[in-house]
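J.: got a sequence here, can you build the structure:
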Amino acid sequence: MSPTLVIILVVVVVLLVIAAIVFGVRASRRRKLQETFGPEYDRVVGDADSRTAGERELEERRKRHAELELKPLSAENKARYSVAWEEVQILFVDAPERAVTTADELVTRLIAERGYPTGDYDEQLATLSVEHARTLEHYRDAHAISERSRNGDAETEDLRQALVHYRVLFADLLGEDPVRSEGATAQGTEPAVPSQKINDHDSDVAVSRPDATSR
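T.: Okay, here's the model as predicted:
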């Protein structure tokens, strides 16, 4: 075999090895992004000009999130927010629109207290998506109904659904279900929401216990 052919074969092998390494790195990064962002990965990549552009946006979100000084809530503050949420649900009985507005304000205060930016709605979504991507769609739905409510275009059932959606993100940020009932005494049992407040057939799916690994 001529020296020239040997050199060519070596170069080809090296290029193949480099290509395999690059492919492996990209595949690993993609898996990590998919694990981190869940359904948000598909949304962002689908809206981007390309998969590469979408993944670049998600990487930027992770970098901005790493710069935040997030703060855990004390037991006292958790209790205070739980009481505030129960008051929102009671308010819904007589003033659904005002209850939804109050819920939006309460969620925003909780977001701020945890250390997330609250000045711009899109920025909120972007930073929350890093650790709360699996409840973010609830926030989008609640926010959309809240906007319709301000324009007088939301029915009572829409407002009820908005509060259900707000509660999912609220519980995720709080780290526990914001409503405690006397019926939920066993450890690990999801507390039921009194039916006269807001939830009925949705109470079994309204809130899933937040994944402790996401905080």
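
J.: drop to CA atoms for contacts and neighbour counts, all remaining ones
T.: Noted.

J.: name the element Gln108 belongs to?
T.: Actually, residue 108 is Thr rather than Gln. helix 96-114 (DSSP states H and E).

J.: do the same with Ala27
T.: Counting by DSSP H and E, Ala27 is part of helix 3-37.

J.: got it, and Pro72?
T.: Short version, using DSSP H and E: Pro72 is in no helix or strand.

J.: tell me how far it lies from Val193.
T.: 25 Å (C-alpha to C-alpha, to the nearest Å).

J.: repeat that for Gln34.
T.: Distance of Gln34 to Val193, given as C-alpha to C-alpha: 33 Å.

J.: to compare against the first, here's another:
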Amino acid sequence: MSAIAWVAVVVVAVAVILVVGYLVSGQNRRRHLQSRFGPEYDRTVEESDSRKEAEQDLLAREERHAKLDIRPLDPETRESYATKWTEVQERFVDAPGFAVTEADALVTSVMADRGYPTNEFEQRLSDLSVAHGATLDHYRAAHDISSRAARQDASTEELRQAMVHYRALFQELLADSAETPVNGRHAERSNAEEADL
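T.: The predicted model follows:
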């Protein structure tokens, strides 16, 4: 075989290796993002013009999140928030709209204490999506109902659902702050609390 033929074979082999490497790298990136963002990955892809654009957005979210000073809550603060949540739930019976507004404020307060910026709702969603992608749909739904409740355009059942949705993110933010759930009873309280609303 001539030298030119060998060069051609080497060039083709290198090109094939590069293409395979690129494809594998893309698949690994996609798996990483799907694992990290959960349902938020699919939502972002659906809302974007292309999968590549969506993945670039998610990677940018990861970079931004890495620069934030996200910190756990100390045990006393977690316990205080858990108590406040119980009080908000108890007020739901007499003033459901007010309780939903309080729940929204309480979730925002926990986020702020954890180190998340809380100025704009869309930015909150973006920042939360990195570590809490599985509960973002709950937060979106709760925020939507809360907005309608402010205009007195939400039923009591919708307000109850908003409380359930807010609680999903609230509990995750608190549990994410400790090795063990608040009071050691997150899982047991979850179903019982939903029944209470």
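
J.: look at Pro72 and Val193 of the first structure and report which has more neighbours.
T.: Neighbour count, other C-alpha atoms under 10 Å: between Pro72 of the first structure and Val193, Val193 has more, with 20 against 14.

J.: what sits against the nearest residue to that one once chain neighbours are set aside?
T.: Spatially, and ignoring its direct neighbours in sequence, Val193 of the first structure is nearest to Asn199 (6.2 Å; C-alpha to C-alpha, 6 or more residues apart in numbering). Counting by C-alpha atoms under 8 Å, 6 or more residues apart in numbering, Asn199 of the first structure touches Arg160, Val164, Val193.

J.: number of nearby residues for Phe170 of the first structure?
T.: Phe170 of the first structure, neighbours per other C-alpha under 10 Å, totals 28.

J.: how about the nearest residue to Tyr116 of the second structure, chain neighbours excluded?
T.: Of all residues not flanking Tyr116 of the second structure in the chain, Ile70 sits nearest, at 6.4 Å (C-alpha to C-alpha, 6+ apart).

J.: dump the contacts of Asn199 of the first structure to JSON lines, plus distance to Gln124 of the first structure and secondary structure.
T.: Below are the contacts of Asn199 of the first structure laid out as JSON lines (distance: C-alpha to C-alpha, whole Å; DSSP: H, G, I helix; E, B strand; the rest coil):
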{"residue": "Arg160", "distance to Gln124 of the first structure": "23", "secondary structure": "helix"}
{"residue": "Val164", "distance to Gln124 of the first structure": "20", "secondary structure": "helix"}
{"residue": "Val193", "distance to Gln124 of the first structure": "28", "secondary structure": "coil"}
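
J.: for these, which ones persist in the second structure?
T.: Cross-checking the contacts of Asn199 of the first structure against the second structure gives Val164, Val193 as conserved contacts, using both residues aligned by TM-score structural alignment, their matches' C-alpha atoms under 8 Å.

J.: list just the nearest of the contacts of Asn199 of the first structure to Arg98 of the first structure.
T.: Arg98 of the first structure lies nearest to Arg160 out of the contacts of Asn199 of the first structure, by C-alpha to C-alpha, at 11.7 Å.
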